[in-house]
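> Predicted model follows, preceded by the sequence.
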Amino acid sequence: MPSVSSDALIVLTLPDGSTREVAPGTLARDVVGSIGARLLQASVAVAVDGEVQDLMTPLRKSGAFVVITDKDPRALAVLRHSGAHILATAVRRLRPDAKIGFGPAIDDGFYYDFEVETPFTPEDLAAFEAEMKKVVAEKYPFMREEVSLDEAKVRFADDPLKLERLADFEGTDEVISTYTDGPFIDLCRGPHVPDTSHLKHFKLLHTAGAYWRGDVKRQMLQRIYATAFFKKDELETHLHNLEEAKKRDHRVLGKSLGLFQIFPQAPGAAFWTPKGTQLYNTLEGFVRERQKEAFQEIKTPLLYNKKLWEQSGHWGKYKENMFLVLDNETGEHDMSLKPMNCPSHHVLYASEKHSYRELPVRYVTFDVLHRNELSGALSGLTRVRQFSQDDCHVYLREDQIESEVKFLMDFILSYYDTFGLTARLKFATRPEQRIGSDELWDRAEGALRAALESTGREYEMKEGDGAFYGPKIDFDVTDSIGRAWQLGTIQLDYNAPERFDLSYTGEDNAPHRPVVIHRAVSGSFERFIAILIEHFGGAFPVWLAPEQVRVIPIAIDYNEHAQALVTRLKAHGIRATLDARNETLNYRVREGEVEKVPYMCVIGRREAEEQTVALRARGGGKKQDILSQDAFLERVLEEVRTRALPVPAEKAAAAEADA
């Protein structure tokens, strides 16, 4: 190695505080090897100042140097990215005609896009997976090479998708790198595992269509989705959860339970059945109840002219997602259905004078919103065009930010606790496309981060993922089968008060600018209900279930007694129904089980005479408990009052076995 002046050396600081000085361009694997041969053998990649790179990438900057093994959470993304390349290797072996796109790691696996004349079949996927196992067994090293733009064009002359990507490098000084594993070469930044043998536990899942570069005007590619883990049991657990997710699909359960439907006459909007409407209203009523003391509910119009959206910044930053309406007077599409509530709340706040004493002012609304989602992106209740949010905007003084964030955070987290949902906090900073000066963003990010840290709660960073008007705290909840959903948010906005000239009269009797916090808890009710359907598998807690009790008389002789019980339950606010159809008892009980009714009360001769019920609890199998009507009524009322969560079937079975 040629001599290098000490000024030009890269200084790497190891976790124990010691340092290594190396020449620029030194491979990361050489540094790891100098630390220890066993560490090199266990290493997957490294991180330099938090930036992950593989062992074959030259080092170019000084900083903290951390060796990443398979025990580091960051290693999984490296493994999965390599899995995508191994998938492409296998596909090109069996289908040389396939044009290659890109293959990134994603949250729960990886994918690769291919351009082919006919869609891949399940048989194709089985063949690709078998070929991947051969590539893994061949233990090809991932060889990295940095090349010029001209050389890259030569190497990918037969891959038009890669050539198009290379055009983006024109006139830049960005490093162009390729990776080779065996006969396959790909244009890629990395990072990758040292060789293909690291991909031991993986599974190809399914295919889907995907537009090239996400542009609906471009050609449709075939995307193969897959997943991978370092440990076999982790893969098996993930695959089990995927199967469980299929069973819980809200689109299937929503229809089978008679909750909602979506028709082609209104794409992206739900038709709620009587049962679904009961569920929706119960949830909304719960939110209203929790907010009635500290929040002021308002209603605002659905349609606005573009002046409002220009003032808010949405016309310039969000117009393509808005449903525009033709103004008959101007002949232009300069009206819009509202995609969010913020500007209308600002207009109402600005219409009155406010004193510092009355702040914070918390406006909350449940108005209908519309967003022009692409038709191909619509999916059940999770991606819709019409929805409602439990939307709140708080107008407050700067000195109230810390206490308000704590109040809102406790409010949101306790809401999720009610449903057995756990949440992780993420702090999102300024995006590239934004409004407002850097000075305002500095203030907003500093204030919100300080408020977040004052709560003492752990959080993750989401650089560049803030709203276009301000930084935010996002709440990612985890459901009963381990899936993460981004739901609630607390967003700090210094821009809206400037744009809408919002003010309050301070203690000095002079006007001051308030700060605005945008807060949502459920996100949209539609999406939250979809999550709840899948979280509970359709077996809702008693308080939330559209039908809480079904009373079933054994024979016509006991119909009157059964109806009397239904009437009594309803008088106490319990949602009870009578099933006195001319069907067998087993048929009616089985139907109640399929429809996931929490409680079924069977009424026969003894129950009619003794004022009792033969109670079948959901998930209890064929077990029947004999309870007095009074005891049963008290039990249901207590579960509703406490909003008790359902006991998982496996726990119920264990408790029964112990008894």
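That came in fine, so what should we check first? Numbering: from 1, shown residues only.

> CA only for contacts and neighbour counts going forward, please
Fine.

> mind listing the helices in the stretch 301-450 of the chain by residue range?
Under the criterion DSSP state H, counting those that start in this stretch, helices of the stretch 301-450 of the chain are mapped to 306-312, 314-317, 342-350, 401-418, 438-454.

> Identify the residues contacting the fourth one?
Translated: helix 401-418. Contact with helix 401-418 is made by 422-423, 447-448, 450-452, 454-455, 477, 488, 490, 519, 521, 643, 645, as judged by C-alpha atoms under 8 Å, 6 or more residues apart in numbering.

> Using JSON lines, lay out the helices of the stretch 301-450 of the chain together with mean neighbour count and distance to Arg60.
Compiled in JSON lines, the helices of the stretch 301-450 of the chain are given as follows (neighbours: other C-alpha atoms under 10 Å; distance: least, C-alpha to C-alpha, whole Å):
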{"stretch": "helix 306-312", "mean neighbour count": "17", "distance to Arg60": "43"}
{"stretch": "helix 314-317", "mean neighbour count": "16", "distance to Arg60": "37"}
{"stretch": "helix 342-350", "mean neighbour count": "18", "distance to Arg60": "45"}
{"stretch": "helix 401-418", "mean neighbour count": "17", "distance to Arg60": "41"}
{"stretch": "helix 438-454", "mean neighbour count": "17", "distance to Arg60": "29"}
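
> got these as TSV, with distance to Met132 columns?
Putting the helices of the stretch 301-450 of the chain into TSV (distance: least, C-alpha to C-alpha, whole Å) gives the following:
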stretch	distance to Met132
helix 306-312	52
helix 314-317	44
helix 342-350	50
helix 401-418	42
helix 438-454	45
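
> which one of these lies closest to Thr13?
helix 438-454 (27.4 Å; C-alpha to C-alpha).

> what sits up against the closest one?
Contacts for helix 438-454 (C-alpha under 8 Å, 6+ apart): 401-403, 405-406, 427, 429-430, 470-472, 492-495.

> centre of the chain versus the following helix or strand past that helix, how much separation?
Downstream of helix 438-454, the first helix or strand assigned by DSSP states H and E is strand 459-462. Distance, stretch centre to chain centre, for strand 459-462: 15 Å (C-alpha atoms, centre = their mean, to the nearest Å).

> The structure to be compared is supplied as follows:
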Amino acid sequence: MIKVTLKDGSIIEVEKGTKVSEIAKSLSQGLYKKALSAKINGKRSELMAEINEDCELEILTFEDEDGKWTLRHTGSHILAQAVKRLYPKVKLAIGPAIENGFYYDFEADFSFTPEILEKIEKEMQKIIKEDLVLERFELPRSEAIEYVRNKDEDYKVELIQDLPEDSIISFYKQGEFVDLCAGPHVPSTKKVKSVKLLSLAGAYWRGDEKKKMLQRIYGTAFSKQSELEAYLNMLEEAKKRDHRKIGKELGLFAMHEEGPGFPFFYPKGMVLRNLLEDYWREVHRKSGYDEIKTPIILSESLWHQSGHWDHYKENMYFTKIDEEDFAIKPMNCPGSILVYKDGMHSYKELPIRLAELGLVHRHELSGALHGLMRVRCFTQDDAHIFMTKEQITDEVVDVIKLIDDFYKKFGFDYFVELSTRPENSMGSDEDWELATSGLKSALDKAGLKYKINEGDGAFYGPKIDFHLRDCIGRTWQCGTVQLDFQMPERFDISYIGADSEKHRPVMVHRVVFGSIERFIGILIEHFAGAFPTWLSPVQVKVLPISEKFHDYAKEVEKQLKEKDIRVETDFRAEKIGYKIREGRMERVPYLLIVGEKEVENNEVSVRSRKNGDEGVSSLDSFIEKIQKEVKTKENYLVQS
């Protein structure tokens, strides 16, 4: 008999060769119906897989991320099958599952259109109803190449040729359709209950601008129609909140063709940006950080020393100065290390916390650029902390607390992932084990639940990632904490210990915003441009009913400015109803209407974005109210 350890720690015994689906059925009929795939010893697998040795087993449903991934992976195969049924001469490239859906790349001698997508989607729904079983089979590499060559699938041939000669190549068959694939998949097409094709895009084969441009179809899949409808409603809401559209409407920022991927911040956008930076500085001063500034251009040799050259040079920009090779920095850490290294440090000084709002540049493909969310230059709110090994847990706990307090100020909740050693990494097993256990210990001490993200750490160390959840349920990776034993070694930095000997410090890399530009984009979409009062570029708009009240409006504006309240006055010869509508469209938190009664009583009529008409108030009382709101950084959301 085989011993199987389940997710809850319980152990069951099954006969050798028992399928995972049979185990799911024996556990619960409800689980069996909902089951999509499995994890065997932490590795994605299928319900069709047989259990032939003692193992850990997790049955996955759509509630699990890996269950979603499996269902959507099968969705991509259904898409490819539908395309081949309708257009047999189209060639297949790749079709992975991605966050929230899937895509497939095709080579076709015609352009896919919305009308064609509609036809493809109907064919997909037919395939789902046909309840086609997904069957895996394997071939030696040479036979696999011949097999796909006979099908005239050039891209598949290339993929197989890139694999080692002794590889065994797996395929999946559903009905008449066969695709090259490592799997896993759900048992049959019927499990993919609800699909929707969402958009079209161009994509270079294998992401290489020198290779052929293919057509990419994006789609998504859910286990219930109601879940799909909720997701589509969220996408519609996201369109309304698009930071590029709102940013332009509110005069915050713009992108120009003269600088693709290089954002221009306008005066109101700079107000918002400076408020965020001021708050960042306030938090870091109180938490014992010293701010530094390092150059954006540094010698190419520095990036060889840091390891970025071997792992990151494709994303870097270069220049020559006096015939010497230089690089524009893609990261701030080497500069911070040079600051630390420029002096001798005692263990009594540690931890040393150096913070920097550093401008970095990274090369992104033009097709990947997206407003402020994906740019070629951005400001990282970096900090690099130098400490002893004994200080790791407490210091990382403090960083976690700082990040937690920071996000709560903006009304975000979040979830956490711990990313472990990637394949392309540097350093010893011992260092990686110590770094990973240090981060785990800090997370446990901070009382945070977290998910392990195997193999997704930085090349120099494991990391903790913070994923913000906005008001419509989308997630954004922002903050990160990375533990690094490698760069202190590469740069030969040290401190003098209690034994008067030199010791190697441990280094933490961490960001809170991640990228200020991207964080602004997230804030715009989270608040739909209706920022809380403390963040609003314009906090108050004064609206005189007619020209004869302009002098009083100017006096109101003057008194507000004297109290550091950001204010504009609308002196246009428009009706007051029109001015109020315009103020609301501009998402201004407070509109102050002034007319004859207000002048007579030295008052203002207050309309707030949050509560609507708040009646009349003395100017002093209104100023006191708004100052309190700004001081406490009161946060609230309003309907977009």
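That came through fine. Because the structure is a prediction, the values reported are computed rather than measured.

> Report the two of the contacts of helix 401-418 of structure 1 separated the most.
Largest pairwise distance in those, by C-alpha to C-alpha, is 36.9 Å, between Ala447 and Leu645.

> isn't Arg218 of structure 1 right up against Tyr211?
Yes. Applying C-alpha atoms under 8 Å as the test, Arg218 of structure 1 and Tyr211 come out as touching, 6.0 Å apart.

> The two: which is more packed in?
Shown here are Arg218 of structure 1 and Tyr211; by other C-alpha atoms under 10 Å, Tyr211 has more neighbours (16 against 11).

> How much space separates the more buried one from Gly83 of structure 1?
22 Å (C-alpha to C-alpha, to the nearest Å).

> Which member of the contacts of helix 401-418 of structure 1 is positioned nearest Glu583 of structure 1?
So of the contacts of helix 401-418 of structure 1, ranked by how close each gets to Glu583 of structure 1 (C-alpha to C-alpha), first place is Leu645, at 32.0 Å.

> all strands of the stretch 201-350 of structure 1, in order?
Remark: strands assigned in the stretch 201-350 of structure 1 by DSSP state E, counting those that start in this stretch are 201-211, 220-229, 260-261, 271-272, 296-297, 303-305, 324-325, 335-337.

> and those, which is most packed in?
Comparing the strands of the stretch 201-350 of structure 1 by mean neighbour count (mean count of other C-alpha atoms under 10 Å), strand 220-229 ranks first with a mean of 23.

> Mean per-residue distance, that one versus structure 2.
When structure 2 is superposed, strand 220-229 of structure 1 averages 1.3 Å from its matched positions, counting by mean C-alpha distance after the TM-score superposition for structure 1.

> which residues of structure 2 does that strand align to?
Under TM-score structural alignment, the match for strand 220-229 of structure 1 in structure 2 covers residues 213-222.

> now stretch 127-144 of structure 1
Under TM-score structural alignment, stretch 127-144 of structure 1 corresponds to residues 119-136 of structure 2.

> what separates the most centrally placed residue in structure 1 from His206 of structure 1, distance-wise?
By C-alpha atoms, centre = their mean, structure 1 has its centre lying nearest to Trp485, at 2.9 Å. As judged by C-alpha to C-alpha, Trp485 of structure 1 and His206 of structure 1 stand 21 Å apart.

> So which residues of the stretch 51-200 of structure 1 form helices?
Going by DSSP H, counting those that start in this stretch, the stretch 51-200 of structure 1 shows helices at 75-94, 122-137, 149-155, 160-167.

> Could you look over these and pick the most buried one?
Highest mean neighbour count among those (mean count of other C-alpha under 10 Å): helix 75-94, with a mean of 24.

> Tell me the spatial nearest neighbour of the aligned residue in structure 2 for Gly103 of structure 1, not counting adjacent residues.
Counting by TM-score structural alignment, Gly103 of structure 1 lines up with Gly95 in structure 2. Distances taken as C-alpha to C-alpha, 6 or more residues apart in numbering place Tyr104 nearest to Gly95 of structure 2, at 3.9 Å, with adjacent residues excluded.

> and what of Ser148 of structure 1?
Computed as C-alpha to C-alpha, 6+ apart, the closest residue to Ser148 of structure 1 that is not its neighbour in sequence is Ile176, at 6.7 Å.

> measure the one you found to Cys188 of structure 1 for me?
The value you get for Ile176 of structure 1 to Cys188 of structure 1, if C-alpha to C-alpha is used, is 8 Å.

> Kindly report the same for Gly376 of structure 1.
Distance from Gly376 of structure 1 to Cys188 of structure 1, by C-alpha to C-alpha: 28 Å.

> if you count what's nearby, which of those two comes out ahead?
Higher neighbour count among Gly376 of structure 1 and Cys188: Cys188, with 18 against 9, using other C-alpha under 10 Å.

> That one maps to what in structure 2?
That one, Cys188 of structure 1, aligns with Cys181 by TM-score structural alignment.

> Kindly report the same for Ser454 of structure 1.
Match for Ser454 of structure 1 (TM-score structural alignment): Lys445.

> Next, work out how far apart its match and Leu439 of structure 2 are.
Using C-alpha to C-alpha, one gets 10 Å for the distance from Lys445 of structure 2 to Leu439 of structure 2.

> For the nearest residue to Phe419 of structure 1 once chain neighbours are set aside, identify the helix or strand it belongs to.
Leaving aside its sequence neighbours, Phe419 of structure 1 sits nearest to Leu645 (C-alpha to C-alpha, 6+ apart; 6.9 Å). Taking DSSP H and E as the definition, one finds Leu645 of structure 1 inside no helix or strand.

> ok, now which ones touch the aligned partner of Leu645 of structure 1 in structure 2?
Matched across to structure 2, Leu645 of structure 1 falls on Asn635, judged by TM-score structural alignment. If a contact means C-alpha under 8 Å, 6+ apart, then Asn635 of structure 2 has 409-411, 532-533 as its contacts.

> Can you turn the buried part of these into a PyMOL selection?
Typed into PyMOL, the line below selects the buried ones among those, using 16 or more other C-alpha atoms under 10 Å:
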select buried, resi 410+411+532+533
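
> Next, format the contacts of Asn635 of structure 2 as JSON lines and append distance to Phe222 of structure 2.
Below are those laid out as JSON lines (distance: C-alpha to C-alpha, whole Å):
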{"residue": "Lys409", "distance to Phe222 of structure 2": "34"}
{"residue": "Phe410", "distance to Phe222 of structure 2": "31"}
{"residue": "Gly411", "distance to Phe222 of structure 2": "29"}
{"residue": "Pro532", "distance to Phe222 of structure 2": "35"}
{"residue": "Thr533", "distance to Phe222 of structure 2": "39"}
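
> Before I go, just wanted to say thanks for your time.
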